[in-house]
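Undergrad: What follows is a protein structure lacking sequence information:
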C-alpha cells in the first residue's frame, strides 16, 4: 500500500468551509476511483491547517485513481470552491508501511467525537535503516499506543500534477493519545526536531 500524508495551509477562517465540502463531496468521489480516504482532521494547534491521509494499492493504481478523480466530474464541479480555501496544498509526504497499519471500520458512519490522534514525524539523516526500526520497536512502541507506522516511499511521483516532498527521509507514526511520552534517546537519530501533529477527526473520518 502507498499512503499520502497531506497537510493543507488554508486562508484564515476557511477550514470549516473545506471540512464541510470535503466530507460532503470528496470522500465517495475519490473512493469511487479506487483509492481510500483513511482519515481527515483538524490540526488542533494550527487553526488554518487541514490534514488528511489517503491510500492506494500501489503506485500504478495511484496514478490511475488520481487521473480519474482530478479529471472527473466531482473535482471539476467543486475544485474552485476547494481551491479558494487553500494557500498551500503541496505539503505532502509519500509513505509506505513500516509495520502494522490501522484497522478501519468497513462502514463510514458520520459521528462527532472528542477523540484525538497524534502523528509524529521523525526526520532522519538517511533512509530508515533496520537499526532504526529495531530501536523504534524496542524503545518507542512499548511506551505509546502506536496504531500505524510509515517510512518514506522513494518511488517516482506517478502523478506529477500533484507535487510531493522529496529529498527527505522520514519515519511517521500515529498514536491515540494527546501527548506521546518523550523518548530522549530518539533525539540522537534525528536530523531536525520531531514534528508532532495533534489531530481531531472530522465527522466522516474513518480513522478516529
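TA: Structure received. Computed from a predicted model, the values in this text were never measured in an experiment.

Undergrad: From now on I want contacts and neighbour counts done on CA atoms only, so please keep to that.
TA: Will do.

Undergrad: any chance you could map the helices in this protein?
TA: Remark: helices assigned in the chain by DSSP state H are 15-21, 27-31, 59-70, 73-83, 130-135.

Undergrad: so can I have a markdown table of the ones you listed showing distance to residue 148 and mean neighbour count?
TA: Formatted as a markdown table, these follow (distance: least, Cα to Cα, whole Å; neighbours: other Cα atoms under 10 Å):
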| stretch | distance to residue 148 | mean neighbour count |
| --- | --- | --- |
| helix 15-21 | 24 | 16 |
| helix 27-31 | 21 | 18 |
| helix 59-70 | 20 | 17 |
| helix 73-83 | 29 | 13 |
| helix 130-135 | 13 | 12 |
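
Undergrad: mind giving me TSV with the ones you listed and columns for distance to residue 39?
TA: Conversion of the helices of the chain to TSV gives the following (distance: least, Cα to Cα, whole Å):
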stretch	distance to residue 39
helix 15-21	12
helix 27-31	10
helix 59-70	17
helix 73-83	18
helix 130-135	25
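
Undergrad: Alongside the first one, take a look at this:
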C-alpha cells in the first residue's frame, strides 16, 4: 500500500523562494535515489510564506529506510542548516494512504520547456473525517480528475519527523488556471459546508511532477 505525506511548512517572511530553489536543486533526486518519490512541490497562493509538498513511498518499510537514509545522509547534513533557517515550523504533516490509483507518474520538467498541463492545484482537507471517501463523487463535484487520500492507520516509526494525530480525507485536483479553481472551490465549500475544511489553492513550482 502506497504511503503519502502531505507536508505544509510555515516559513520566515520572504524566504520561500530561497527554500524552493534549494529544495529543487538538492532535495529531489537525493530523496528519490533512496526510495521516496517527490510527487509535488507548491507555493500556497494564499500565504506567501508557506511551502507545501507531497512525497510518496511504496510502503512503510521503504519509508523508514528512505527517511533514515536521507536525514542521516550527506546531502541533508550539508544543506540542513540552510533549509532550517528558512522555516518557522515543519511539523504540519499528514500521513496518508491513497483511495484508488493515487497520484499519476509524471515527468519532471521545468517551466518554459514546452510542458503542457494544468497550472493550479486545489487540495481540500476534510478534517475530522473518518468516513469512507467517495472518489467518484469528489470528481463529479470538482469537475476534474481527483486524487483522494485518507489518514493512514500506520504508526509513525520515524518520530524525528512528527505527523498530525488527526483523521482526514484529502482531495487533490489539478486545473488549467485560476478561474477553474475558483469554480471548484465554490462547489466544494457549498457541498461540504458545515465540515471542518482546509482548502489550499496551490501553484506548482518549476519542477513539480503533479501540476
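TA: Cool, the structure landed. Keep in mind it's a predicted model, so treat the numbers as computed, not measured.

Undergrad: TM-score, when you put one on top of the other?
TA: Superposed pair, TM-score by TM-score structural alignment, normalised by the length of the first structure: 0.89. Supporting alignment: 197 aligned residues with a Cα RMSD of 1.7 Å.

Undergrad: rewinding a little: among the helices of the first structure, which comes closest to residue 43 of the first structure?
TA: helix 15-21 (10.0 Å; Cα to Cα).

Undergrad: closest one to residue 103 of the first structure among the helices of the first structure?
TA: Within the helices of the first structure, the stretch nearest residue 103 of the first structure is helix 27-31; the backing value is 17.1 Å (Cα to Cα).

Undergrad: once aligned to the second structure, how far is the closest one on average?
TA: Its matched residues in the second structure lie on average 0.6 Å from helix 27-31 of the first structure after superposition (mean Cα distance after the TM-score superposition for the first structure).

Undergrad: For residue 46 of the first structure, which of the helices of the first structure is the nearest?
TA: Using Cα to Cα as the measure, helix 15-21 is the one of the helices of the first structure that comes nearest residue 46 of the first structure, at 10.4 Å.

Undergrad: how big is the offset of the closest one relative to the second structure?
TA: Looks like 0.3 Å for helix 15-21 of the first structure (mean Cα distance after the TM-score superposition for the first structure).

Undergrad: Residues in contact with that helix: which ones?
TA: Helix 15-21 of the first structure has contacts (Cα atoms under 8 Å, 6 or more residues apart in numbering) with 47, 48, 49, 50, 82, 85, 202.

Undergrad: OK, contacts around the fifth one?
TA: What it means is residue 82 of the first structure. Contacts for residue 82 of the first structure (Cα under 8 Å, 6+ apart) come out as 18, 21.

Undergrad: Okay, and which of the contacts of helix 15-21 of the first structure map to strands?
TA: Using DSSP state E, the subset of these located in strands is 49, 50.

Undergrad: What distance do you get for the most centrally placed residue in the second structure to residue 67 of the second structure?
TA: In the second structure, the centroid-proximal residue (Cα atoms, centre = their mean) is residue 54; its distance is 2.8 Å. As judged by Cα to Cα, to the nearest Å, residue 54 of the second structure and residue 67 of the second structure stand 14 Å apart.
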